[in-house]
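[1] coordinates only, sequence not included:
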């Protein structure tokens, strides 16, 4: 006979299906699924189009001013630089925007961003810069060195009608 002070005997075992166990099991299943699900294949970013060194005349260089999705190029002493990475400075609305798509040599040498520093007649001869003094030439070389350190040379600027322009047109 059972004593009145002893606990009652358990007649059946406790069920393992409890709300907390269901939550823990669900969490475990979700974690296993996330760990084992196939990963999406890695996609590499699309490579930029290759830049080919080419010969430009001033009218051919002019559209490379950052407008209409075009890259930003400018020329210094006959070298054409891709300054698209510095679009905030050389592109539309930037402080050097008037040099985009143009020969910037005289303006950089003189430290002037004025329109009168740019060659007006794009079909005319290139600016020889022969009237610049030694200090202006040194300033231009300093700019050219900075561009060489930071930007790619993508071409050469030649006058319209020159032998080099004719040869480049024949190869296109």
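    It's in. Bear in mind the structure is a predicted one, so any value in this text is a computation, not a measurement.
[2] Every contact and neighbour count from this point should use C-alpha atoms.
    Will do.
[3] So for stretch 91-103, what gets flagged as buried?
    Of the residues in stretch 91-103, 91-92, 96-103 count as buried by neighbour count, 16 or more other CA atoms under 10 Å.
[4] Check what contacts it and list those residues.
    Stretch 91-103 has contacts (CA atoms under 8 Å, 6 or more residues apart in numbering) with 58, 61-67, 72-78, 84, 87-90, 113-115, 118-119.
[5] Please compare the first structure with the one that follows:
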């Protein structure tokens, strides 16, 4: 009984489809309308796939050379805000300074995270808030953060380590900067070690 009902429904749908094809095929106006509909659908699909920006409006910034490692005070870090530093943008999290220059769209002037530029972002990230009051012009020892806030900041620190280069440490008042080997001497010393092993 059910199979007879399904067969009759299928038969009716097939008959309607064949009649529709016949009506379109036999009428020049229907053929023109179907062609126009197909043309508009293709045009609409292609418009959606095109980018909404033009090459002339996109500003391509030259990639900055890798920054040599150096420790900075809070005052020195402030100069790496994307404007005073020829485009170089640094931010600090838990004492490590990260070079975020390649994401100037986020951290540069007008970016979503421009408050981080040239600043210690640890307190802001630990509280998951982007407010000016969470940034200070002095070294922040973060002593008043809760354990949960510290864990949140450490999680952000790990995330930044995966994405950006660490270029140094944020210095406390009176702390002496570390002396880092230059990139060339690091390469030379590893080559010398390889030569010694071969001898």
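    Perfect, I can see it now. Computed from a predicted structure; not experimentally measured.
[6] picking that back up, which single one of the buried residues of stretch 91-103 of the first structure is nearest to residue 35 of the first structure?
    residue 91 (46.7 Å; CA to CA).
[7] Show me what that closest one lines up with in the second structure.
    Alignment note: residue 91 of the first structure maps to residue 108 in the second structure; criterion TM-score structural alignment.
[8] on that earlier part again, mind checking which of the buried residues of stretch 91-103 of the first structure are in strands?
    Taking DSSP state E, every one of the buried residues of stretch 91-103 of the first structure sits outside strands.
[9] Tell me the one of those nearest residue 29 of the first structure?
    Nearest to residue 29 of the first structure among those, with distances taken as CA to CA, is residue 91, at 53.9 Å.
[10] any idea how far the closest one lies from residue 72 of the first structure?
    6 Å (CA to CA, to the nearest Å).
[11] Quickly list what's touching both of the two.
    With CA under 8 Å, 6+ apart as the test, residue 91 of the first structure and residue 72 both reach 65-66, 84, 100.
[12] Now secondary structure too, for the residues you listed, in a markdown table please.
    Putting those into a markdown table (DSSP: H, G, I helix; E, B strand; the rest coil) gives the following:
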| residue | secondary structure |
| --- | --- |
| 65 | strand |
| 66 | coil |
| 84 | helix |
| 100 | coil |
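[13] Which residue numbers in the second structure does the longest strand seen in the first structure align to?
    The single longest strand within the first structure, with elements called by DSSP E, is strand 152-157. With TM-score structural alignment applied, strand 152-157 of the first structure matches the range 165-170 in the second structure.
[14] Thank you kindly, that will do.
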